[in-house]
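**Q** What follows is a protein structure lacking sequence information:
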């Protein structure tokens, strides 16, 4: 189908989509905004192409972008977290916001465990020591996770996967999620204070909202066990990074594994670069071969469903 014969434009805030996702949207012209589109880029492209849908891979969509685009009907996240989309503004303008719920859950859960085990077993630290010529067998002790308690804040698709792995390792699992209707066998749903107080490993799996920004702060960290591990594969804004650095430097926390940060991309220089007991990764927990396809097809299917529903009513 030629560009002129297409039903409309879908703008993608990235450089590509999985071929399977492109096929789903074969009747639409795809315009790619580039690897790091800012608001000015989005304003220009939206004004020029008037896309009916936007698939958000990187960056976000503001109310200003929505206002220059009179054709926009749906904003679809290439993943699960929609905090970079002004959902309130979209609702006010009758624009549907969708997420590819669960598409990257296996990948994020696996990365969560990579960070937990990396912290518990001091993988990065020992690797560095070995490369410097040290042999720490007689002095090093790792943290054994059997019979320890893992606390999960957020108990959706990712949290449940993390919990199943923890249970297979003979860990105790507690979780806090105000939206969870029921636990699963072996998992106890508790209040937030209990999660902070009882967790040997605390792992975050909740969306970022106005109500939980900096939920990990000096006060909540003080309530945690000495020597606990903190892992975040959710959103960086959940953690007060200054308070976290103080807890890591003081030894209050054994270590932390972070895949998301308050400001992304990671700002260089950054204080966390100089903290030895933290493992850092560039928000790639949900980036895997399978997740790339699942998120792409999920986002594309969400766009198609909204546009086809509107066309059917036209």
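**A** All right, it came through fine. Quick caveat, the model's predicted, so the values are computed rather than measured.

**Q** contacts, neighbours, all on C-alpha from now
**A** Will do.

**Q** Quick check: buried residues in stretch 169-187?
**A** Neighbour-count burial for stretch 169-187, with 16 or more other C-alpha atoms under 10 Å as criterion, is recorded at 171, 172, 173, 174, 175, 176, 177, 183, 187.

**Q** who's in contact with the fourth one?
**A** If you count contacts by C-alpha atoms under 8 Å, 6 or more residues apart in numbering, residue 174 has them with 149, 150, 151, 152, 187, 188, 189, 190, 195.

**Q** Report the contact partners of the first one.
**A** Applying C-alpha under 8 Å, 6+ apart to residue 149 gives the contacts 171, 172, 173, 174, 198, 199, 200, 201.

**Q** Is the fourth one located within a strand, as I assumed?
**A** The one in question is residue 174. Yes. The assignment for residue 174 (DSSP: H, G, I helix; E, B strand; the rest coil) places it in a strand.

**Q** Look up how far residue 31 lies from residue 42.
**A** Using C-alpha to C-alpha, to the nearest Å, we find residue 42 at a distance of 11 Å from residue 31.

**Q** structure B:
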């Protein structure tokens, strides 16, 4: 075991700017795809005082393997992969680098929204196959359309301003958000389903909102809905969404997160012309990588060295 306190990173690397903040600690990496057994073994070997979570889950078994553990710090904003109740019961703090990847994820949401509205992927494929569909294709104009946002945290608020800049009407639902931009009209969920031409998800996954987008809520939406999800795959009932796309109730969906990740092939979404897919990379930019790493490191220090933070 190291003479210095250990921080375990559930990934293969950490931004140099983050490592500079953690120079008083030994940093141990778990690799690109750590499984629970790997993390338990590393915790038993090194007894870390902190875990910075990039990939994988942190259940109670991992916490119990590290008696010195004081903080689990998410390299990003979503903490649904961490057993928060188990952490609370053990006196372990859970922190998130909230807002560190807001610009990156909001930009990915906008890219997916535009790809859906303008049939970017389908038209590109047709052009490469030698077709010229100008006489038969019509895209969706977003100006004047209503975008419904579920979740108005740092990402949702940034995306709201982007949509407003395109002259979209922005409505949003988030019972916990504060200081929401004036461009957003706050509404209840029923209004989101009823009034939106497009819906974008920006909320954390909880026990209470799993399957939030389902057959019932999709049926309540306007026909021809555009759906974007850059949040968590568990928010969407994937079979219900697939059925809605096939029926035309949902005209197109742009998805960056999925119920099971990595997506296992074959998956029903694969090959569908009206579903645009990306491999949960909304927050994966160089700038966000640095910001999330620095944010996670600072959250560790805020717990371990509060006098210096």
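**A** On my side now, so go ahead. Just so it is clear, the structure is predicted and the values come from calculations on it, not from any experiment.

**Q** Can you pull the TM-score for these?
**A** With the length set by TM-score structural alignment, normalised by the length of the second structure, the two chains reach a TM-score of 0.98; 309 aligned residues with a C-alpha RMSD of 1.4 Å.

**Q** ok, back up a step: most widely separated two among the buried residues of stretch 169-187 of the first structure?
**A** The distance between the two most remote of those (C-alpha to C-alpha) is 19.2 Å, for 171 and 177.

**Q** so residue 180 of the second structure touches residue 152, yeah?
**A** Yes. Counting by C-alpha atoms under 8 Å, residue 152 is a contact partner of residue 180 of the second structure at 7.1 Å.

**Q** Now do the contacts for the alignment partner in the second structure of residue 121 of the first structure.
**A** Aligning on TM-score structural alignment places residue 121 of the first structure opposite residue 118 in the second structure. By C-alpha under 8 Å, 6+ apart, the residues touching residue 118 of the second structure are 139, 140.

**Q** so how far is residue 150 of the second structure from residue 79 of the second structure?
**A** From residue 79 of the second structure to residue 150 of the second structure the distance is 18 Å (C-alpha to C-alpha).

**Q** Between those two, which is the more surrounded one?
**A** residue 150 (25 against 22; other C-alpha atoms under 10 Å).

**Q** could you dump the contacts of residue 149 of the first structure to JSON lines with distance to residue 125 of the first structure?
**A** Output for the contacts of residue 149 of the first structure, formatted as JSON lines (distance: C-alpha to C-alpha, whole Å):
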{"residue": "171", "distance to residue 125 of the first structure": "24"}
{"residue": "172", "distance to residue 125 of the first structure": "27"}
{"residue": "173", "distance to residue 125 of the first structure": "27"}
{"residue": "174", "distance to residue 125 of the first structure": "29"}
{"residue": "198", "distance to residue 125 of the first structure": "26"}
{"residue": "199", "distance to residue 125 of the first structure": "23"}
{"residue": "200", "distance to residue 125 of the first structure": "20"}
{"residue": "201", "distance to residue 125 of the first structure": "19"}
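
**Q** tell me the contacts of the closest residue in space to residue 8 of the first structure that isn't next to it in sequence?
**A** Using C-alpha to C-alpha, 6 or more residues apart in numbering and skipping residues adjacent in sequence, the residue nearest residue 8 of the first structure is residue 28, 5.3 Å away. Shown here is residue 28 of the first structure, whose contacts under the criterion C-alpha under 8 Å, 6+ apart are 6, 7, 8, 9, 10.

**Q** thinking the last one is in contact with residue 31, fair?
**A** Yes. With contact defined as C-alpha under 8 Å, residue 10 of the first structure reaches residue 31; the gap is 6.3 Å.

**Q** For the two, indicate the residue with more neighbours.
**A** Using other C-alpha under 10 Å as the criterion, residue 10 of the first structure and residue 31 rank with residue 10 on top: 26 against 18.

**Q** Tell me if I am right that the more buried one is in a helix.
**A** No. Read with three-state DSSP, residue 10 of the first structure is strand and lies in no helix.

**Q** In the second structure, what residue corresponds to it?
**A** Under the alignment (TM-score structural alignment), residue 10 of the first structure maps onto residue 7.

**Q** Now do that match against residue 65 of the second structure, distance only.
**A** 14 Å.

**Q** which residue in the second structure lines up with residue 268 of the first structure?
**A** Using TM-score structural alignment, residue 268 of the first structure pairs with residue 265 in the second structure.

**Q** How many residues are close by that match?
**A** 8.

**Q** Assign it to one of the three secondary structure states.
**A** Going by three-state DSSP: residue 265 of the second structure is coil.

**Q** One more: residue 30 of the first structure?
**A** strand.

**Q** Quick one: map it onto the second structure.
**A** Per TM-score structural alignment, residue 30 of the first structure is aligned with residue 27.

**Q** contacting residues around its match?
**A** 6, 7, 8, 9.

**Q** Would you agree the last one is in contact with residue 58?
**A** No. With contact defined as C-alpha under 8 Å, residue 9 of the second structure and residue 58 do not form a contacting pair (11.5 Å).
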